[in-house]
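1. Sequence first, predicted coordinates after that:
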Amino acid sequence: MAARSASKPRRKDADELPGRARVLQAAFSAFIENGYAQTSTLEIATRARVSKRELYALVGNKQEMLVACIRERATRLQAPADLPRPRDRETLASVLTTFGTQLVREISDPVVVAVFRLAIAEATRTPEVARALDSIGRETTRAALHGIMAEAHARGLLGGRPAEMVERFNGLLWGDLMVGLLLGTTDPPAPHERARDATAAFLRLYAPPDNAATAR
């Protein structure tokens, strides 16, 4: 009796979720546990405690559900709204370290890694899913980084093309870490330490324009 009464609040909490959120939660859990191809809309509807008609009305078909799951988690990859403007090299270092820390922490999260694995597994049969992950997730971070690099360049803090600097910073931040995370052969790193080291290496490579000209 005690076990049954202890489980009631959890069921009630799930029931109180808005219908769309409940469907997406159920869909994501099923996709991760069973794989996209092996998950049926009937199973998702059963988990979400809605009819199949409600399922389609709330979210759409199975592919739309997966894209919505990706989109929901990609919001965690946006630059923090309270990042300061890069006024000098010290502030720029703080901005890049803070944003890099968030990226490493969020993308190393097992749930986010599972999303990447799912998109890779479906890339051949459902390329729209991989494109959604690329455009919603990766492009979100690239756009945010490009904004930081462009402003730092405009203020004379960095010598280099913003697009090139985005790729270089990402390379220093990630290296082959993502491959190890996807394969399950690498443990998630300490986010702040990794971001701090990547930022320091990046700033050594990209001096202010005057210094860069002197170095040449």
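-> Good, I have the coordinates. Please read these numbers as outputs of a predicted model, since none were measured by experiment. Numbers count the residues shown, from 1 in each chain.
2. only C-alpha atoms for contact and neighbour calcs from this point on.
-> Noted.
3. which residues does residue 163 contact?
-> residue 146 (C-alpha atoms under 8 Å, 6 or more residues apart in numbering).
4. Let's see that with 10 Å instead.
-> 142-143, 145-147, 149-150 (C-alpha atoms under 10 Å, 6 or more residues apart in numbering).
5. Could you list which of those belong to strands?
-> Residues from these lying in strands, with DSSP state E as the criterion: none.
6. can I get those residues in TSV with neighbour count and distance to residue 113?
-> Output for those, formatted as TSV (neighbours: other C-alpha atoms under 10 Å; distance: C-alpha to C-alpha, whole Å):
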residue	neighbour count	distance to residue 113
142	19	18
143	15	21
145	24	21
146	19	24
147	16	26
149	26	27
150	19	29
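7. can those go into a markdown table with extra columns for distance to residue 101?
-> Formatted as a markdown table, the contacts of residue 163 follow (distance: C-alpha to C-alpha, whole Å):
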| residue | distance to residue 101 |
| --- | --- |
| 142 | 15 |
| 143 | 17 |
| 145 | 13 |
| 146 | 17 |
| 147 | 17 |
| 149 | 17 |
| 150 | 20 |
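8. Check it against this one:
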Amino acid sequence: MNVAPGAWRYAAGPLLAAPFGFFVHPLAGLGLFALGGFVLWFFRDPERSTPPSGVVAPAHGKVSVLRKEGETVRLGIFMNVWDVHVIRSPVDGQVTDVEHTPGAHRPAFSKDSDRNERVHVRVAADADDRAPPIQEVTMIAGAFARRITPYTEASNTLSRGERIGHIAFGSRVDVVFAPSVSLDEVQVSPGDKTTAGETIILDEAEPDGDDV
């Protein structure tokens, strides 16, 4: 099983303590071993099969936000503790900025989460100089998520479905589409389940407004 970077930092403690826990009580040893195993499972990083076309979901979870904000559309995907927390790029493109914004740690599904700690990954045109259909991916901390780990930085070139970060222990990921994308062009609705790097959230024919 592949795991995200940092997994062993969280799992090593309970796994190393488990043998000593058996000397205290068998249940203590089993509990520590189970905790370490759960942490590794939580940080699992399965391979994904990215479709040949289309803008793909950045996160594995449930669509919790879909709204118009001024000239742009925002799509938010909430990840609970059972979801895979490795974040993937929805598009090919060039990273122009990775910005960390400090903030609160409210539940990621609440309205107050708009003020939570977050990391913005902003994207510009790819090598073909094609305007991307999204402006940024935002990784948002939740009530228990205290660490957002981006895997990319400014000037990096991204491929669709590529891993761009990880959020530990519950969170939300938002996509801000380009102004040319309208609300009714988005291919998912609130309540829909998504798989990072696989679920199409916008048809490839829509990115720069030439076909609409």
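-> Sure, I can see it. Only a predicted model underlies this, so the values are computations on that prediction, with no experimental measurement involved.
9. TM-score, when you put one on top of the other?
-> Aligned and superposed, the two chains score 0.26 in TM-score terms (TM-score structural alignment, normalised by the length of the second structure); 102 aligned residues with a C-alpha RMSD of 5.7 Å.
10. circling back: sitting in helices, which of the contacts of residue 163 of the first structure do you find?
-> Among those, DSSP state H puts 142-143, 145-147, 149-150 in helices.
11. among the contacts of residue 163 of the first structure, which two are most distant?
-> Within the contacts of residue 163 of the first structure, 142 and 150 form the most distant pair, 11.8 Å apart (C-alpha to C-alpha).
12. Overlap in contacts, those two.
-> By C-alpha under 10 Å, 6+ apart, residue 142 of the first structure and residue 150 have these common neighbours: 163, 166.
13. residues in contact with residue 111 of the first structure?
-> 28-29, 32, 73, 117.
14. any idea which of those residues is the one closest to residue 107 of the first structure?
-> Distances from residue 107 of the first structure to the contacts of residue 111 of the first structure, taken as C-alpha to C-alpha, are shortest for residue 73 (9.9 Å).
15. My guess is that closest one contacts residue 112. True?
-> Yes. With contact defined as C-alpha atoms under 10 Å, residue 73 of the first structure reaches residue 112; the gap is 7.3 Å.
16. between these two, what contacts are shared?
-> With C-alpha under 10 Å, 6+ apart, residue 73 of the first structure and residue 112 have common neighbours residue 106.
17. Assign residue 13 of the second structure to helix, strand or coil.
-> Put simply, residue 13 of the second structure is helix when judged by DSSP: H, G, I helix; E, B strand; the rest coil.
18. What sits closest to it if chain neighbours are left out?
-> Closest residue in space to residue 13 of the second structure, ignoring its immediate chain neighbours: residue 36 at 7.6 Å, by C-alpha to C-alpha, 6 or more residues apart in numbering.
19. What distance do you get for that neighbour to residue 148 of the second structure?
-> 20 Å (C-alpha to C-alpha, to the nearest Å).
20. Between the two, point out the one with more neighbours.
-> residue 36 (23 against 19; other C-alpha atoms under 10 Å).
21. Next, count neighbours for residue 67 of the second structure.
-> The tally of other residues near residue 67 of the second structure (other C-alpha under 10 Å) stands at 12.
22. From residue 14 of the second structure, how far off is residue 36 of the second structure?
-> Distance, residue 36 of the second structure to residue 14 of the second structure, using C-alpha to C-alpha: 5 Å.
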